[in-house]
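In: this is a predicted model, with the sequence first.
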Amino acid sequence: MELMQDKAGVRVKPQGAQWHAVVRSRLAGRLEGIARIVSGRKSGAALEFDLIRYGSTAMSLEVRAGGRRAYLKLFDPAHTDYAYQREKAALCALRESGLVPRILAYADKPRFLLCEWSGAAAEAEGNASLSPTQFAEKLGVWLAELDSVVPSEDACGNWYTYLQQFSGVFDMERIRIARDMLSEIPLCGRAMSRNDTALTSFLNSAEGHLMGCDFERAQMRPRGWDYVLGYIGLIEQFPENTGAVLEAYSAGFSRAHKGALIVEELNVVSRILYTARAMADGRAAQLISWQ
């Protein structure tokens, strides 16, 4: 099962006219239609685009037409359509939530997603003005609000039983040691999860709230799964300021969450899985000590 962002890295980015030609080739026959959507149906509007990021599965582009701009994600046809289908489903489900860029159009062939332009489009730059604690608090709020609007379903059991399927990801000895604690924490149903520890795929909108991007790994997971992965991601991204960052994260989530999840229980699960993941990856020397 997929869990974390893979380590394949970013491909060598095509230079200048090369990536431009790739985009025009893949979008052949679609350029005029995209220009009409972006421009607000202005007749004869020309489409221009700039490369934001060239990833392992897709290119992210800023597109402009008729004085307006939008965000376009063009998926590599050499890959399966899993990433595209997952992201399309997530963006469509969350279209009116205000938590993600609003999807304007999509196509299954060629595979692309067209979304409204929201705040800073370069994800890492979009949060450059936020301190680690400010970002963590906003992330906690965003995840709590996400939990209230994503598709969900009933599920029973506990975290210990559920985690048995991840023997290839976690050090299962760490899980077994924590069996009593994990067995006492029930699952509160399943919900669509972003399912990624990467924290760079967020925009800080003009209104000052976060908007999530990159749902290529989205799938149904226990409620609170994204909180756990966010907790792990924050530790890994801000190892020198962990205490204050995690406190802000938990406070943001607790303040905004209206459901049945108990943040103290999620923190227990998060700490156990952070340790189990680090041990499985051979990073025991990097583990932080819990106060």
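Out: Nice, I can see it.

In: going forward, measure contacts and count neighbours with C-alpha atoms only.
Out: Fine.

In: Leu72: what secondary structure?
Out: Here Leu72 is recorded as strand under DSSP: H, G, I helix; E, B strand; the rest coil.

In: show me what contacts it?
Out: By C-alpha atoms under 8 Å, 6 or more residues apart in numbering, the contact list for Leu72 reads Ser60, Leu61, Glu62, Val63, Phe112, Leu113, Leu114, Cys115.

In: wait, what's in contact with the closest residue to it other than its chain neighbours?
Out: Leaving aside its chain neighbours, Leu72 sits nearest to Leu114 (4.5 Å; criterion: C-alpha to C-alpha, 6 or more residues apart in numbering). Leu114 sits next to Ala70, Tyr71, Leu72, Lys73, Ile103, Leu104, Ala105, Tyr106 when contact means C-alpha under 8 Å, 6+ apart.

In: you'd agree the fifth one is up against Arg95?
Out: Yes. Here Ile103 lies in contact with Arg95, judged by C-alpha atoms under 8 Å, at a distance of 6.1 Å.

In: so those two - more neighbours on which side?
Out: Neighbour tally, Ile103 and Arg95, criterion other C-alpha atoms under 10 Å: the higher count belongs to Ile103, 21 against 16.

In: state the helix or strand in which the spatially closest residue to that one that is not a sequence neighbour lies.
Out: Excluding its sequence neighbours, the residue lying closest to Ile103 (C-alpha to C-alpha, 6+ apart) is Cys115, at 4.2 Å. Per DSSP states H and E: Cys115 is located in strand 111-116.

In: ok, structure two:
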Amino acid sequence: MTGPFTIRDFTRAHGAYIARFAAQSRKSLERLDVSPISETEKHLRFRLEFPEDPVIVDVWSKEDPAAEQAFNRELTCARLLQGSALTASLLGHSQEKCLMLRGDVQGTPLNSVLSQDNVVAMSSSLGSWFQRFHQKMPQKEADMTWFSYLKNYPGLFEPEEYEREKAFLERLKIGAVSIARNDRIRGFLVSDRKTICAPGFQRAGYKPIGWDLLLATRDLVRQFPGQTDDIIAALLAGWGAKVPGLNPEDFIRLAKLFCVATVFRAYTPSAPLLRRYADAFNASREKGQGKITTVLSVPYKSDLQQDVQPQDVEAFRRHLQLVTTERGDMDRQITEDEIRNTDNPVPVLAAIGEYPKAWGNYAAIF
């Protein structure tokens, strides 16, 4: 297709073809309404409004090699999962047009229903989904360790962290890789039947078995840091089998290391919002307070201000202590005075105090 890559232009050019294609699995209609879902320069998604059973159409730009690769990954996973109820049913596809037709899954985005009360149950359901997904995916032999694999991600750990954890990570062997979804959990849907469904696999690729569990741990702990241990345990329980090459204790330790490295965003020149927080704090800090050099962002699920409950403050304090311990400062104790303004509605900017000199001073937004 030449010209603008938009839903409007694509349906104008190929509307009759798409309608005939979709009608192979639906009752043909003289007029078929189109509802846009999302539109980027590489990917279009829209709904064909068949009265009783809508069809979702995904189209990738053939002008972009990366988009065409995303289509191929999506198609591969959809074929492998056909009939599994793990994702929407594949109704048809066109390799020539990088186009897929799928059934419409009625459901609610997982992130909108997650709460402190149900996150453990949802973690178990996600672990079960990933295990069933894994069983459908092909594997390839591999010969590496988690140390050598994680070194492929520059900046994931500090150099001294790699050295400190080298013996542990080198002990964890990776004997096989399998296709992983390799994406955030925010795309998951909770269907009307309370089952979990994944709408897409554009980032799927061969990864060490258990990689999806690590990414899920990261996303869930970001939202509920005080329930880190319960989240990891529930994901493992949902998986229901040993993660190849990792006994439960090793996976728990690996997951916690991964969380420490990825859950918090460090203040850097490429994070202008966090830099403004640091600059604002440094400009107004009291005499004797150290200058903030790094900011950690602890995301919240909404921008609504709420009173901070004492149990939430205590859970957050325990989590900060855990992070400090994991980072190797075993003797550091966080005092009550170091968590400031906790009686005020969030968000507030708080100085956590002086960590080891290699860290500089830290602030947290919570």
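Out: Arrived safely. Here the structure is a predicted model, which is why all the values come from computation and not from measurement.

In: what lines up with the residue nearest to Ile103 of the first structure in the second structure?
Out: Using TM-score structural alignment, the partner of Cys115 of the first structure in the second structure is Arg102.

In: trace Arg203 of the second structure over to the first structure, please.
Out: Looks like Arg203 of the second structure aligns to Arg217 there (TM-score structural alignment).

In: if I look at its match, how far off is Leu234 of the first structure?
Out: In this structure, Arg217 of the first structure and Leu234 of the first structure are 19 Å apart, going by C-alpha to C-alpha, to the nearest Å.

In: then Gly243 of the first structure?
Out: From Gly243 of the first structure to Leu234 of the first structure the distance is 10 Å (C-alpha to C-alpha).

In: and the next element down the chain from the strand holding Cys115 of the first structure?
Out: For strand 111-116 of the first structure, the succeeding helix or strand toward the C-terminus, using DSSP H and E, is helix 123-126.

In: what's the spacing between that following helix and its chain's center?
Out: On the basis of C-alpha atoms, centre = their mean, to the nearest Å, helix 123-126 of the first structure sits 13 Å off its chain's mean C-alpha point.

In: in terms of secondary structure, what does that helix contact?
Out: Applying 3 or more C-alpha pairs under 8 Å, 6 or more residues apart in numbering; DSSP states H and E, one finds that helix 123-126 of the first structure contacts strand 202-204.

In: what's the mean deviation for the strand it packs on versus the second structure?
Out: By mean C-alpha distance after the TM-score superposition for the first structure, the fitted strand 202-204 of the first structure averages 1.4 Å away from its aligned residues in the second structure.

In: can you give me the helices in the stretch 1-150 of the second structure?
Out: 7-23, 65-80, 110-113, 119-136, 146-150 (DSSP state H, counting those that start in this stretch).

In: again, but for the stretch 151-300 of the second structure
Out: 159-171, 211-223, 228-239, 248-262, 272-284.

In: I'd like the ones you listed as a markdown table, with mean neighbour count and distance to Asn72 of the second structure appended.
Out: Putting the helices of the stretch 151-300 of the second structure into a markdown table (neighbours: other C-alpha atoms under 10 Å; distance: least, C-alpha to C-alpha, whole Å) gives the following:
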| stretch | mean neighbour count | distance to Asn72 of the second structure |
| --- | --- | --- |
| helix 159-171 | 14 | 33 |
| helix 211-223 | 23 | 20 |
| helix 228-239 | 21 | 27 |
| helix 248-262 | 18 | 29 |
| helix 272-284 | 15 | 36 |
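
In: distance to Pro310 of the second structure added to these, as a markdown table?
Out: A markdown table is the format used below for these (distance: least, C-alpha to C-alpha, whole Å):
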| stretch | distance to Pro310 of the second structure |
| --- | --- |
| helix 159-171 | 33 |
| helix 211-223 | 18 |
| helix 228-239 | 18 |
| helix 248-262 | 24 |
| helix 272-284 | 25 |
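
In: of those helices, which is nearest Trp129 of the second structure?
Out: Trp129 of the second structure lies closest to helix 228-239 among the helices of the stretch 151-300 of the second structure, at 7.7 Å (C-alpha to C-alpha).
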